[in-house]
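Student: Dropping a prediction and its sequence here:
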Amino acid sequence: MDAYGHVNNTEYLAYLEEARIALLFQGAADAGVTTLLGQVVVVRHEIDYRRPLEFRPEPILIDTWVTGIRNTSFSLGYDVRDENTLYATAATVMAAYDAAAEATRPLSERERSWLETLRDDEA
């Protein structure tokens, strides 16, 4: 909580991270794509705060989708909301990463194909 009684802006990054983990690690693994686990890094975040979010026991929904796919990276879009209110929109750029080489790597065809199933350029 911040001084105004709202969820602190930095907490939104944690919310986005939880949504990304569910999508990229659990969702991808369920689809048989395990190479994204631990092999992607955040390159950029962008958040537009639409309305103050106050503490509440009810869950917040985070819709997440793919907005773009490139050679070594992809972009995600998010809506942070409940059933009635949009609190924030956000975007993240992720890069496929080879830890041994300490460098980005091309997305595999299997990764690209799975990411494409989540793509919504108009959302």
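Tutor: Now that the structure is in, tell me what you want to look at.
Student: contacts and neighbour counts: CA atoms only from here.
Tutor: Fine.
Student: What strand or helix carries the residue nearest to Leu76 when sequence neighbours are not counted?
Tutor: Of all residues not flanking Leu76 in the chain, Val66 sits nearest, at 4.5 Å (C-alpha to C-alpha, 6 or more residues apart in numbering). Counting by DSSP states H and E, the element that carries Val66 is strand 61-69.
Student: What residues sit buried inside the longest strand belonging to the chain?
Tutor: Looking across the chain with DSSP state E, the single longest strand is strand 86-98. Using 16 or more other C-alpha atoms under 10 Å as the test for burial, strand 86-98 gives 86-97.
Student: one more structure, for comparison:
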Amino acid sequence: MTTRIFEGGCLCGHIRYRLRGPVAFPHTCSCRMCQKHTGALTASWVEVDRDAIDWTGPGEAPATWRSSEKSSRAFCPACGSSIGAVDDAPVVALLTGTFDKPHLLPLKPLSHSYKGQRPRWWHVTIDGA
């Protein structure tokens, strides 16, 4: 886990966040729920402690939609951008593409979940995993 300050938000800037703490479990996922949530065949995520994130934009916290028994999907109510997922556990999973600097090394995925749910022609390669 890496401790650092990260910032990010939605497409229109209505939802913004500042993360002051470590990111954990940087990974990609090809499950059908992630595909439907993002509109992409694979989503890239990191997990953060709920208490380490401050919602700094004018919209404050994102809107949520209950997607499973343990989690809700987070999105901007103004522009519709997917932000991530707010779990019942004290975890917020943020989509890597919402970070202002998604290229930073602590955000690099280390594993890939639900490979079997991706189309056979879609391949995800994670260096070192």
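Tutor: All right, it came through fine. If you're wondering where the values come from, they're calculated on a predicted model, not measured in any experiment.
Student: Got a TM-score for the pair?
Tutor: The TM-score (TM-score structural alignment, normalised by the length of structure 1) is 0.27; 58 aligned residues with a C-alpha RMSD of 4.5 Å.
Student: returning to what we had before: what is the subsequent helix or strand relative to the longest strand of structure 1?
Tutor: Next along the chain after strand 86-98 of structure 1, taking DSSP H and E as the criterion, comes strand 103-104.
Student: and after that following strand, which helix or strand comes next?
Tutor: helix 109-116.
Student: Give me the packing partners of that following helix, helices and strands only.
Tutor: Identification of packing neighbours for helix 109-116 of structure 1 by 3 or more C-alpha pairs under 8 Å, 6 or more residues apart in numbering; DSSP states H and E yields strand 61-69.
Student: Assumed His37 of structure 2 was part of a helix.
Tutor: Yes. According to DSSP: H, G, I helix; E, B strand; the rest coil, His37 of structure 2 belongs to a helix.
Student: circling back to that earlier point, helices or strands up against the strand holding Val66 of structure 1?
Tutor: Contact partners of strand 61-69 of structure 1 among helices and strands, from 3+ C-alpha pairs under 8 Å, 6+ apart: helix 9-20, strand 73-81, helix 109-116.
Student: Contacts for the longest one next, please.
Tutor: Think helix 9-20 of structure 1. Applying C-alpha atoms under 8 Å, 6 or more residues apart in numbering, the contact partners of helix 9-20 of structure 1 are 62, 64, 78.
Student: contacting residues around the last one?
Tutor: The neighbourhood of Tyr78 of structure 1, defined by C-alpha under 8 Å, 6+ apart, consists of 16, 62-65, 89-91.
Student: Most tightly packed of the helices and strands packed on strand 61-69 of structure 1?
Tutor: Highest mean neighbour count of those: strand 73-81, a mean of 21 (counted as mean count of other C-alpha atoms under 10 Å).
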